[in-house]
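Enquirer: Sequence first, predicted model second:
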Amino acid sequence: MKMKVTHLLKLLLLSWVSMASLRRCFCNRNSSLQLNDDVLGLLVFKSDLHDPSLALNSWNEDDNSPCSWQYLHCHPVTGRVIQVSLDGLGLSGKIGRGLEKLQSLQVLSLSRNNFTGNISPELFSLIPNLIRLNLSHNSLSGRITIELTSIVSLRFLDLSENFLSGPIPDNICDNFSSLRFVSLAGNFLEGPLPTSLPKCSSLGGLNLSNNHLSGNPSFVNGIWLLTRIRILDLSHNDFSGSVPDGVSALNYLKELQLQGNHFSGSLPSDIGFCLHLSRLDFSDNSFTGYLPNSLQMLKFLSFLKLTNNMMTGDFPYWIGNISSLGYLNLAGNELSGYLPTSIGELKLLNYLILSDNRLTGKIPASLAHCSKLSVLRLRGNDFNGSIPEGLFDLGFKEVDLSRNGFDGSIPKGSGPLFDSLQTLDLSSNKLRGDIPAEMGLYSNLRYLNLSWNNLQSRLPPELGLFQNLTVLDLRNSALYGSIPEDLCNSNSLSILQLDGNSLNGPIPEEIGNCSSLTLLSLSHNHLNGSIPKSISKLNELSILKLEFNELSGEIPQELGRLDNLLAVNISYNRLIGRLPMGMIFQNLDQSALQGNLGICSPLLKGPCKMNTPKPLVINPFAYNIPMNSNNTLPEHSRFLRFPTIIAMAAAILIVIGVLVVSLLNASIRRNLSFVDTALESMCSSSQRSGSSVSGRFTLFDSRSSEEWVNNPESLFNKASEIGHGIFGTVYKASLGEGRIVAIKKLKTSYILQCPEDFDREVRILGKAKHPNLITLKGYYWSPQFQLLMSDYAPNGSLHSKLHERSASNPPLSWPNRFKIAFGTAKGLAYLSHSFRPPIIHYDIKPRNILLDENYNPKISDFGLARLLTKLDKHVTSSRFQSALGYVAPELACQNPRVNEKCDVYGYGVMILELVTGRRPVEYGEDDVLILSDHVRVLLEQGNALDCVDPSMTEYPEEEVLPVLKLGLVCTSHIPSSRPSMAEVVQILRVIKTPARQRMEMF
């Protein structure tokens, strides 16, 4: 069969040049020959594709008609193909010219694949009847050319989520008068809107979001003339200027989205005359002034978002007139005044977000009439009075009333809330009274923050009933009593903060049951007793704060085994003895130890005390003091008797200690800032955003199973660990139907803890689609853990092929090695040159080069450093230096200079390793071999081939030697001397070109 296909393609190629003469010869052909045009064109199109799932197996060259083939539709009369729909089949390659044979084609949809290359304008201009063209969610690049606009019959055009660049052709609407919908969203387009836009008079939908378009969109003489427009989305660009009146001319407008630009001035006063509006989003701009009164006329408006502007004036009293409102977000403005009682008229309201304004007064009791409310965020205002009891009778998922002036007690809640509530943040108020025991009934609560109140309460034992709680923050709330022993019964707690209270008694040994803890902070209390050894069971622990308590005894040596521990503070207790041997304890700052006069550390000048019994009798002869004949001390030595010396020394130390402590108290807060910085990096965003705690799942691959969507943790029940690295552990998991994916569970240390920041950075990585990159499928975020789902590479890593190969497996051949080097270079070049700013890998090494079934390289872990809160600390940490030999020398500096040349260095080391089969650093009995230095010396001696991997029995010297030289150039210690990755690709292309052709090129 393969021979038959090859023969057929050869015939097609030979006949393609003479296609015009063939048409003349067969001008009277019958319908069967016409059908063969479609068969031939589709087979040629298929021949250019990589089809990993064999989705196009039914496309058989033996058929006279393609009408029985999958994903096609034919005209019932003529039998010609009128529709080709190949959405989401995992196809890759270029869109070949075979499609131009389909002269009757009306619908072409190739979305959610991995097509690359430019969009050929000639191809689509030769399909005269094309009505619908959908190439969205691919990896197409280049510009939208003028010729593409000559498809006069086109009504639907979707080129979104690609890598198209340059301006939108200014005459795009000169020939597209029949267009009904255009989406160019999610590309890299720039420049102003085309001046011909008003000529698209039939346009009903226009989506240009998530580009780099700029200038003023010329509303009055441009966009406001699109009178048939229903959906207009210009969000997340660089547009600026004002949005003047005139929008009322858009009688059919349903959705208007201008968020994420630089618009300023007042909102158009006639916006309320677009009576069909259902969605309005002007957020993240610089709009000023009052909310237009005309908004109250929008009876169908269900979504209104004006967050992060500079809107002023009183909160509108007429808000209750917008009866269809389900989502209202006015956060981050300067609105003032009271919440009107009319807000209770919004019976369909599901989200109410008014955080960070200047609203004051009491929450109206009528708000409890909004029975569908699910999310309530009023953080950062000046509300006062008590929290209405009726609010806690609703089925909220999230309540954030933090940073206000509420007083009174915490409402007890009732049945609907017990089952629904996931996030409760009442921090930074004036609440008082007991923590209600009913809180133990919140079965789905994941985030509880009551910090910075005046509760004057004990910790209720019911807190141990929470089965899903991941964050418990009760700092500075005037709590007293002991820590309940059953606080960790649920095993789900990730962050526990009880600082700044009056808690006493010992730290319970049961704290070791909190197996998911990443932060344990019990500082500034009156806790006593010893530090329990059970803390050593907390393998995920990153931050431990125990300062300013009355803890005594020695620090358990077992704590040294906590590998994830990044910050510890045990200052100002009564601890003695040696520090644990773990790396973190041996590198603690003095401020984390001071105030413990018995701890053994070179940073502390006080005496070192151990838990050993004191001797009952001191033998004076042991100190070589001469004795008189009557066995008494000489007169001149009696003054220096041992107990006397001890007493004098102790008195001096006490005086010095008092002086030192007095001086240190003034600056102790500043000295403890290193732990506070680490704490803020992990917890601050969780406290700011209650929604983050409930977990967020985002899926880029719509074919994934519902089990993964609804319960991402379930994957680990059937997953197997296949590797781990500096960013986390990788698991292999099945999503059913034979689909295998890789799941990376990220290490939470230094990872962005704000879900919005995490989402933004991961979405950028999700747009990176290239044949030599592992495709990101989706992610799951929660404070407890973060997951990334990506393609699974069945052939393992390059490291395993080079250094872990069994005797039964053949070594890598030179063609495969060159393919790996070339493909990796193309993938890195794509990351370096297709994004602004470029995506830098930081950790190029063979373990991160995965291989598919054909030994095509797939770069993994690219861009994960974007998810770090503090890149400089991570780059210079011991974990990052675990990639010994691959790290560019400039990263070892105190102030590292990080750019794409760091990846060039790691790539150079990798290809040296690829050619030689040796590790970048090898240790002998008496010396250390640095691979780049070793190759350089042999090359200078004329013996470069001596370093080639001996397992390769055959290889072309004319390719191996230039690749070795390229590796040495890439590993230059001077970053500016290294080539760019685009230049590396060109060099490798020349190396692979046969010698005769190279001569012709030059």
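Expert: Perfect, thanks for sending it.
Enquirer: only C-alpha atoms for contact and neighbour calcs from this point on.
Expert: Noted.
Enquirer: top helix in this structure by residue count?
Expert: helix 642-671 (DSSP state H).
Enquirer: which of the residues in it are buried?
Expert: Asn671 (16 or more other Cα atoms under 10 Å).
Enquirer: Can you name the next helix or strand after it?
Expert: helix 673-688 (DSSP states H and E).
Enquirer: neighbours around Asp37, how many?
Expert: Neighbour count for Asp37, taken as other Cα atoms under 10 Å: 23.
Enquirer: cool, Gln70 as well?
Expert: So Gln70, with other Cα under 10 Å, has 15 neighbours.
Enquirer: put this beside the first:
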Amino acid sequence: MRKMFWICLFLLLAGVIIGESLNPPLDDDVLGLIVFKADLIDPDGKLASWNEDDESPCKWKGVWCNPRSNRVSDLVLDGFGLSGKMGRGLMQLKFLSKLSLARNNLTGSIGVNLAQLTNLRVIDLSENSLSGPVRNDFFEQCGSLRSISLASNKFSGQVPDSLVSCSALGYLNLSSNQFSGVLPSGVWSFNGLRFLDVSDNLFEGEIPKDIEGLYNLREIKLRKNQFTGQVPDEIGVCALLRSVDFSENSFSGSLPSSLQKLSLCNELNFHSNLFTGEITEWIGELGSLQTVDLSKNMFSGAVPNAIGNIQSLQVLNISNNRFTGSLPASIMNCQNIQVLDASQNSLTGFLPTWVFQLGLQAALFSGNKLTGSINGAFTSSINISHQNLQVIDISHNELSGEIPSDIGRFSSLRFLNMSTNSLTGEIPNTVGKLKALDSLDLSVNWLNGSIPVQIGGATSLKHLILSQNSLFGNIPSSIATCSFLTSLILSRNSLSGQLPVAMAKLADLEYVDLSFNKLTGTLPKPLANLGHLVTFNVSHNQLQGELPGGVFFNTISPSSVAGNPTLCGAAANKSCPAVLPKPIVLNPNSTGSDPDSVPQILGHKKVILSISALIAIGAAAVIVVGIIFITVLNLRVRSTMSRSAASVPLSGGDFSSSPGTDTNSGKLVMFSGEPDFSTGAHALLNKDCELGRGGFGAVYRTVLGDGRSVAIKKLTVSSLVKSQEDFEREVRKLGKIHHQNLVALEGYYWTPSLQLLIYEYVSGGNLYKHLHEHEDGNRSSLTWNERFNIILGIAKSLAHLHHLNIIHYNLKSSNILMDGLGEPKVADFGLARLLPMLDRYVLSSKIQSALGYMAPEFACKTVKITEKCDVYGFGVLVLEIVTGRRPVEYMEDDVVILCDMVRGALEEGRVDECVDERLQGKFPAEEAIPVVKLGLFCTSQVPSNRPDMAEVVNILGLIKCPSESQEESEL
């Protein structure tokens, strides 16, 4: 096949050079189409019938031939799913009259001069991805062309002036491209032109006044460009016009009265321009009009009474103007009208009583100055069928009265907005009959009574907005039958009672606002299962108890639950009380012989003590004893440490690999190979070799005799290590832990007064320096992918440790080391297992060095320390890595806690503040935002609400999008 292609191409080029004096060995049309096909990609095999061995292409799919000449006349490949480019093979089709390649995926520019095909009448290249400017000579020999469509591509630049050569054009469609500049002036004088569409481009300039040549024009569409100036009076000469669309430009001035001559016109669309002036009675002369759209201009004055003369009118949109007065009653004569939009004007008077008698589909009067009761409009149409009416919007007026129960007769109603008026009374039960209702907004009125139980009958509801009324009573459980509900806004009423548990069945809920009511009780726990929530505001109620669990409620803004004094949980900034048995009251009649009774006599009365009181007394006693113990222990630790520092061995001979214990020489064990410390022992007290200091000890770099570097941690809490046997057992366990994201423990050294841990040396420094410091004073800039990989590596290492029942305890960015390949390695893991006497006193001494990373349960003696403490520290690390900010930052007059800052910024939509400013524009939001939310999830105040690290690894795997383009954008 490929060989045949090159043969065909050679013959084609030869034919172009030599001419047609010689008969080619293949049919010209076969040759041209095969070469054309070679430039295309045909994923669906639509061109499978195109075989170069055929003598004629006339039976090929998409190909039509003239029966007399047997030459190709039409090539129609619309919607074939083809991609690739338009090749030179087309130039061989000398008798081609119609070329239609619409609705494909062709790319590149038009690389051939189709105008040289002198028999070509129709070119349709619409709905592809062709781009670039149209070549200047494209239209030079286009006298035969009758129809050109380049619509819905990516063409740019100016339209070549050679277009004026196409004077016989009847159809020109350049819409939905990126053409700019001024249209060639000759276009406005094409007297054969019937259809002109240049909409959705960047054309500018004015319409010339001498457009009389367009007297055959049926449709003119200039929508969404940058045209300016006035509509010329001469437009009336184009008496055959059926459709005029000048919308979304910058036309100004008043509409010319000559438009009344367009008696055949059925569409006038001038919306979104700068037109001014009044619409006078001339509009009544346009008896064929079906659509009139004058919206979003600056028209003023009264709506002309002559509108009623247009009995064919179906759509009248005069919204967003400056019309005044009342709508003329003559509109009742427009018996075919379906949409009447008069919103956002300055109309006055009552809501027209005839408005619902017209069989409308949509009636929109919002944002006017209408007054009076709405009952008249509804009751006057009591005998009229309302099967068509789908939209009623009378919001933002000054209407009053009650909502009539007749509203239930509008069975097709999908949108009902009566908000921001002065309506009174109760919400009628008949709203439950509106089975098709999608949105109900009655907010900002004076409605009272309760929310009707029948609301559950509106089973299609997606948006229920009843805020800022005087509603009272319970939220009905029947709301659960509105299973499509996404917005529930009931704020600023007097609703009371508990939230119905049935709300948890509304799986699509996104926006909930129940603030400023009198709701009581606890929030139903099943609400945690609502997976699409974006906001949930229950502030300023009387709710109590614990917030529901789950990702959303653990990251909700405190402002969303404020004003509920007895509500507790992470977002409420109030810890929930521990679950304790009911108080046991001592028997007042006890004689004291019962061992379970502890009566105390004060005067002649016995004091009744609960378990809570006993616990309080016991806790006080423990605190007193603890203070004494800590004081003694602290003095002993300092004394022992000073003696051990003075007795550190300085010569290589002091180290021994002997299995025995020698208090003078110590015991050195390496887990692999025989060590040689002959050149490194001095480094233990050499400050120049110190790498850093942490809560458990100082770390030094030492070079072994074989040239290999190791890191040695000298434990500063050695006095707490009482048993060599226990110490060695735990160290050997740690030495067996291997993971690519953990710093390997290679050996240890033991004496009763000194313990050393020997680790692999990691050369890349720690994560803290990468995020916050740099040698030249500037912080290094980690890319998003590097940050994500660091987070993932830390997560995997912690998941591995937790699988082995090891808690890190001291997680922070300075304990995350970076190797030469940018991989994170977690250090200092498992050290707490080496210290049998480790308690809250020792751990509390680490808090200063790990400030901001410590889980809140460290401050509570009664809460068990679990692996969830590591999850909390990991969550803080995630936020530190993504934001590039420290966990705690001290300002002149404030202290910024990273978790709180990010949670508030995310809740208020300030996403940019959640990501390091050095990454702006260089990170995928679809990854960064879920990672931030995961970090907040991990920092839940309640340990049981935090995920396991294995779950975290899985979540990160789901978040990561394997996009090579993103990686390239960061290079």
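Expert: Done, it's in. In this text, all values refer to a predicted model and were calculated from it rather than measured experimentally.
Enquirer: TM-score for these two?
Expert: Remark: TM-score between the superposed chains equals 0.60 [TM-score structural alignment, normalised by the length of structure 2]; 631 aligned residues with a Cα RMSD of 3.8 Å.
Enquirer: what's the helix or strand containing Leu359 of structure 1 in contact with?
Expert: Assessed by DSSP H and E, Leu359 of structure 1 sits inside strand 358-361. With contact meaning Cα atoms under 8 Å, 6 or more residues apart in numbering, strand 358-361 of structure 1 is reached by 315, 334-339, 380-385.
Enquirer: so what's the alignment partner in structure 2 of Leu256 of structure 1 up against?
Expert: When structure 2 is aligned by TM-score structural alignment, Leu256 of structure 1 is paired with Val244. Residues near Val244 of structure 2 by Cα under 8 Å, 6+ apart: Glu219, Ile220, Lys221, Cys265, Glu267, Leu268, Asn269.
Enquirer: Wait, the first one touches Arg194, no?
Expert: Yes: if you go by Cα atoms under 8 Å, Glu219 of structure 2 and Arg194 touch, sitting 6.6 Å apart.
Enquirer: ok so, going back, the match of Leu256 of structure 1 and Gly236 of structure 2: what is the separation?
Expert: 11 Å (Cα to Cα, to the nearest Å).
Enquirer: again, but for Asn177 of structure 2
Expert: Asn177 of structure 2 sits 29 Å away from Gly236 of structure 2, going by Cα to Cα.
Enquirer: just Met503 of structure 2 next, same as before
Expert: 61 Å.
Enquirer: Over to Val699 of structure 2?
Expert: 91 Å.
Enquirer: now Leu461 of structure 2
Expert: On the measure of Cα to Cα, Leu461 of structure 2 and Gly236 of structure 2 end up 48 Å apart.
Enquirer: What is the neighbour count of the aligned partner of Gly277 of structure 2 in structure 1?
Expert: Aligned by TM-score structural alignment, Gly277 of structure 2 pairs with Gly289 of structure 1. By other Cα under 10 Å, 16 other residues sit near Gly289 of structure 1.
Enquirer: try Glu917 of structure 2
Expert: For Glu917 of structure 2, using other Cα under 10 Å, the count is 13.
Enquirer: what's the answer for Ile630 of structure 2, then?
Expert: Residues near Ile630 of structure 2, counting by other Cα under 10 Å: 13.
Enquirer: Name the helix or strand for the closest residue in space to it that isn't next to it in sequence, please.
Expert: Computed as Cα to Cα, 6 or more residues apart in numbering, the closest residue to Ile630 of structure 2 that is not its neighbour in sequence is Tyr841, at 7.2 Å. In the assignment (DSSP H and E), Tyr841 of structure 2 maps to helix 840-847.
Enquirer: so where is that helix in structure 1?
Expert: Residue span in structure 1 matched to helix 840-847 of structure 2, by TM-score structural alignment: none.
Enquirer: ok now the helix or strand following that helix, how far from the chain's centre?
Expert: Using DSSP H and E, the helix or strand that follows helix 840-847 of structure 2 in sequence is helix 868-883. In terms of Cα atoms, centre = their mean, to the nearest Å, the centre of helix 868-883 of structure 2 is set 23 Å apart from its chain centre.
Enquirer: which residues of structure 1 does the next helix-or-strand element following helix 868-883 of structure 2 align to?
Expert: Reading on from helix 868-883 of structure 2 to the C-terminus, the next helix or strand found by DSSP H and E is strand 888-890. Using TM-score structural alignment, strand 888-890 of structure 2 corresponds to no residues of structure 1.
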